[in-house]
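# Only the shape, not the letters, is given here:
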């Protein structure tokens, strides 16, 4: 394990950091931008609003990474909430459309700020039983992860081309598997879609300010699950990755600052900016530089490239809109398979909590909605009731 980088004074830029930062940004953007677009569209966003949201997220997380890395001199990698986007994609559009979703984004971001400033809320999120949080996430991801199979059934040639590319590249280097599948999908779209009639003006992203609308069902069914998923699946694991590599930042300020950047991006359609987990390992590990004190440059470089990729959000969204939806869903599903596997393993690993986790998973995956509130909330509520009942029975047996 690397030592905490406090004694070194050599904080210069390096080629290793540049390479690691570029790789982290490319993998982070290419592997999951389709999930982001899918989630925003499911919430009722138009093509222009989805492009604005993708741009706001990419620029927001880039600026946040640059700010935090230089401020702390630690490789604080930032990402958008891919599990959060999957939650949105699996939920029905709220009454009131995208404006109501943006209101929920703002509330979720505010909760993240408060969780960083007010320790009891942060502890409350951390105290949510891991099996239930993982089961809820697995239920959210299941629908999207079925998309590759449905794509093969609906369009065997194109679906198989995407899936086989992903499988072959994964055998060589799993990190590049989803970006390779994205490139194949881009080739298919370019060869088959009527891209010649794309509105050229739409290729350059323009920020679209959405006036938020607030409703209680959206607060309960979107904002609260989005907050829980982002904290449990992104922020807390992000801190763990930094700790494993020898860095010990104070989590509270990091949560609050990412929440502030989320608040800034929400009016333009961004759902959540948070600590990175997977790409954090690229910037915090030995490949970013042998000297731990110089690795913060890798996270800063990734931030610079995220900002640049944000300028391509319009083209990415327009291209996705020209494709058959099932192909985009297939790429999104492949990007989430690893997260689904980890969530399912975490959900059923402890036998005594397995029943509660399964209930959470089933109710969430069913997609049921009551009173305009999405299944993720009801899944967590149902699983929590079974979890509490099991704890009560065990306590009274003793």
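Perfect, I can see it now. As the structure is a prediction and not an experimental result, all values here were calculated from the model. Numbering: from 1, shown residues only.
# okay, CA-based contacts and neighbour counts for the rest of this
Will do.
# Assign residue 274 to helix, strand or coil.
Secondary structure, DSSP: H, G, I helix; E, B strand; the rest coil: residue 274 is strand.
# So for the chain, the centremost residue is which one?
Closest residue to the average C-alpha location of the chain: residue 82 at 1.7 Å, with CA atoms, centre = their mean.
# Touching, it and residue 35? I think so.
Yes: if you go by CA atoms under 8 Å, residue 82 and residue 35 touch, sitting 6.8 Å apart.
# could you say what helices and strands the one helix or strand residue 346 maps to packs with?
Secondary-structure assignment from DSSP states H and E places residue 346 in helix 325-348. Using 3 or more CA pairs under 8 Å, 6 or more residues apart in numbering; DSSP states H and E as the contact test, the elements touching helix 325-348 are helix 15-42, helix 130-145, helix 147-154, helix 156-172, helix 177-192, helix 354-366.
# for those, which one sits closest to residue 310?
helix 15-42 (9.1 Å; CA to CA).
# Whichever helix or strand comes after that closest one: which residues count as buried?
Next along the chain after helix 15-42, taking DSSP H and E as the criterion, comes helix 47-72. Going by neighbour count (16 or more other CA atoms under 10 Å), the buried part of helix 47-72 is 47-69.
# repeat for stretch 152-162
152, 158-162.
# And the contacts of it?
Stretch 152-162 has contacts (CA atoms under 8 Å, 6 or more residues apart in numbering) with 148, 151, 181-182, 184-185, 188, 327, 330-331.
# can you pick the most crowded of those residues?
Greatest neighbour count in the contacts of stretch 152-162, by other CA atoms under 10 Å, goes to residue 331: 30 neighbours.
# just checking, it touches residue 177?
No: between residue 331 and residue 177 there is no contact under CA under 8 Å: 10.4 Å.
# Give me the neighbour count for residue 247.
For residue 247, the neighbour count with other CA under 10 Å is 23.
# Where does it sit: helix, strand or coil?
On the basis of three-state DSSP, residue 247 is classed as coil.
# And residue 79, by the same measure?
Per three-state DSSP, residue 79 ends up strand.
# Against that first model, consider the following:
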């Protein structure tokens, strides 16, 4: 930049940050609310959980970015929400799910404070972690196909809108699908009176702890959050020249996740996709000023969180298959990446596929869900192969 050129305005990173919040919220809020509902939350509890996620990740993004002068962008665990939807109702209801949320949060804190544990988690073979994630996502990614057969009049316009947006503006494909779904629901479904004026505040939920929920939901939630959000989030930061210390980030996000778990919210973590909007050169030519984008994104999530009650009421009024269609479309790219990573190494391909099919089967033994048993099955086959070698 020459002296004659004007300095770029701080409006540029502010716009980038607000855009990251809007895209992140619009692309995945339906997945979050659907996951909470499946594990037993009422619409009010689901809305309260979504609000607490927005408040927590916004506050942490503002504080960390201001303190470190880096674009530290946070998000909720979208794969974790898909895990909730795949796990289904727990014995003990939503209170048991909040107990599992606390278990996952505690493990994230331990990973941040105790480096050997963090390294041990990172040492879980990528093929198995990716295969477990693919198995979690598989069922919900079938929803667009099933909805096309069950209610083509509602589902096909949503899929068409998503496909056209994916062709011409991929970043906005899922928000466009959400908008299309909203239009179809407004046309076909009567909505609750006064929905536009409703604001739902968080509801305190006293957690219940059980071994089945802790192992079947808490541990897999921790693993998918670390493997599918925190690790890729760090990679995005590194790719743009930022080297934050992961220990404090994991510790703080784990503590925040523990606090909001009492209000029915699951994990907050580093963002991956939306992080690139804040950390990239489109945010600001000067890397030292891109932290402003993450601060603006944090404020954006606070504002969007106030609409959580409206979103939950809308989701409750809409046909479930339509919401699942949007969620499935939003997760297709993640499913493709997980399957590619799972099958990339020939030696680990069969254990990874065993993990995938076991997780996708929905198997439950002793109250422990399929995601855990998928890792056990694939890990056992991998160990057997190593022992033979």
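That came through fine. In this text the structure is predicted, and so the values were computed from the model without any measurement.
# circling back to that earlier point, how about TSV for the buried residues of stretch 152-162 of structure 1, with distance to residue 367 of structure 1 added?
Formatted as TSV, those follow (distance: CA to CA, whole Å):
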residue	distance to residue 367 of structure 1
152	23
158	28
159	25
160	28
161	30
162	27
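# returning to what we had before: among the helices and strands packed on helix 325-348 of structure 1, show me which one is buried the most.
helix 130-145 (a mean of 27; mean count of other CA atoms under 10 Å).
# so where is stretch 210-225 of structure 2 in structure 1?
Aligned using TM-score structural alignment, stretch 210-225 of structure 2 spans residues 215-230 in structure 1.
# Can you list the neighbours in contact with that stretch?
Contacts of stretch 215-230 of structure 1 (CA under 8 Å, 6+ apart): 81, 83-84, 87-88, 94, 100-101, 103-105, 107-109, 111-112, 125, 133, 137, 272, 274, 371-377.
# Just the ones in strands from those residues, please.
Among the contacts of stretch 215-230 of structure 1, the ones falling in strands (DSSP state E) are residue 274.
# Residue in structure 2 paired with residue 130 of structure 1?
Looks like residue 130 of structure 1 aligns to residue 126 there (TM-score structural alignment).
# go on, residue 262 of structure 1?
So residue 262 of structure 1 corresponds to residue 257, using TM-score structural alignment.
# Over to residue 376 of structure 1?
By TM-score structural alignment, residue 376 of structure 1 lines up with residue 371 in structure 2.
# tally of neighbours for that match?
If we define neighbours as other CA under 10 Å, then residue 371 of structure 2 has 33 of them.
# Likewise for residue 370 of structure 2?
29.
# Let me know the distance separating it from residue 138 of structure 2.
13 Å (CA to CA, to the nearest Å).
# Please enumerate the shared neighbours of these two.
What both residue 370 of structure 2 and residue 138 touch, as defined by CA under 8 Å, 6+ apart, is the set residue 360.
# re the thing from before, how far away is the match of residue 376 of structure 1 from residue 214 of structure 2?
12 Å.
# Then residue 270 of structure 2?
From residue 270 of structure 2 to residue 214 of structure 2 the distance is 23 Å (CA to CA).
# Who has more neighbours out of those two?
Using other CA under 10 Å as the criterion, residue 270 of structure 2 and residue 214 rank with residue 270 on top: 30 against 24.
# so what corresponds to the more buried one in structure 1?
By TM-score structural alignment, residue 270 of structure 2 lines up with residue 275.
# That match - nearest residue in space that isn't next to it in sequence?
residue 78 (4.5 Å; CA to CA, 6 or more residues apart in numbering).
# Tell me the counterpart of that neighbour in structure 2.
Looks like residue 78 of structure 1 aligns to residue 74 there (TM-score structural alignment).
# cool, residue 328 of structure 1 as well?
Aligned partner of residue 328 of structure 1 by TM-score structural alignment: residue 323.
# Its match: neighbour count?
25.
# what's it in contact with, if anything?
30, 34, 181, 315.
# And those residues, which is closest to residue 164 of structure 2?
Nearest to residue 164 of structure 2, judged by CA to CA, of the contacts of residue 323 of structure 2 is residue 181 at 14.4 Å.
# looking at it, that closest one is touching residue 322, isn't it?
Yes: under the criterion of CA under 8 Å, residue 181 of structure 2 makes contact with residue 322 at 6.9 Å.
# Can you get me the start-to-end distance on the match of stretch 210-225 of structure 2?
21 Å.
# Give me the buried positions along it.
Buried residues in stretch 215-230 of structure 1 (16+ other CA under 10 Å): 215, 217-230.
# how much space between residue 126 of structure 2 and residue 133 of structure 2?
10 Å.
# for the match of residue 262 of structure 1, what are its contacts?
101-102, 105, 265-268.
# Pretty sure residue 66 of structure 1 sits against residue 305.
No: in this structure, residue 66 of structure 1 is not within contact of residue 305 by CA under 8 Å, at 10.4 Å.
# In strands only, show me the buried residues of stretch 215-230 of structure 1.
Short answer: these have none in strands (DSSP E).
# Among the residues you listed, name the ones in helices.
Among the buried residues of stretch 215-230 of structure 1, the ones falling in helices (DSSP state H) are 217-218, 224-230.
# I'd like the residues you listed laid out as a markdown table, including distance to residue 246 of structure 1.
Formatted as a markdown table, those follow (distance: CA to CA, whole Å):
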| residue | distance to residue 246 of structure 1 |
| --- | --- |
| 217 | 42 |
| 218 | 39 |
| 224 | 32 |
| 225 | 31 |
| 226 | 29 |
| 227 | 27 |
| 228 | 26 |
| 229 | 25 |
| 230 | 23 |
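# ok, the aligned partner of residue 367 of structure 1 in structure 2 - contacts?
Aligning on TM-score structural alignment places residue 367 of structure 1 opposite residue 362 in structure 2. By CA under 8 Å, 6+ apart, the contact set of residue 362 of structure 2 is 86-87, 369-370.
# Drop anything exposed from those residues.
Looks like the contacts of residue 362 of structure 2 have 86-87, 369-370 buried, using 16+ other CA under 10 Å.
# Which residue range of structure 1 does stretch 41-56 of structure 2 align onto?
Here stretch 41-56 of structure 2 aligns to structure 1 at residues 45-60, judged by TM-score structural alignment.
# cool, stretch 152-166 of structure 2 as well?
Taking TM-score structural alignment, stretch 152-166 of structure 2 hits residues 156-170 over in structure 1.
# again with stretch 97-108 of structure 2
By TM-score structural alignment, stretch 97-108 of structure 2 lines up with residues 101-112 in structure 1.
# Next up, the contacts around the residue nearest to residue 268 of structure 1 when sequence neighbours are not counted.
With CA to CA, 6+ apart as the criterion, residue 268 of structure 1 has its nearest non-adjacent residue at 4.9 Å, and that residue is residue 209. Listed by CA under 8 Å, 6+ apart, the contact partners of residue 209 of structure 1 are 267-269.
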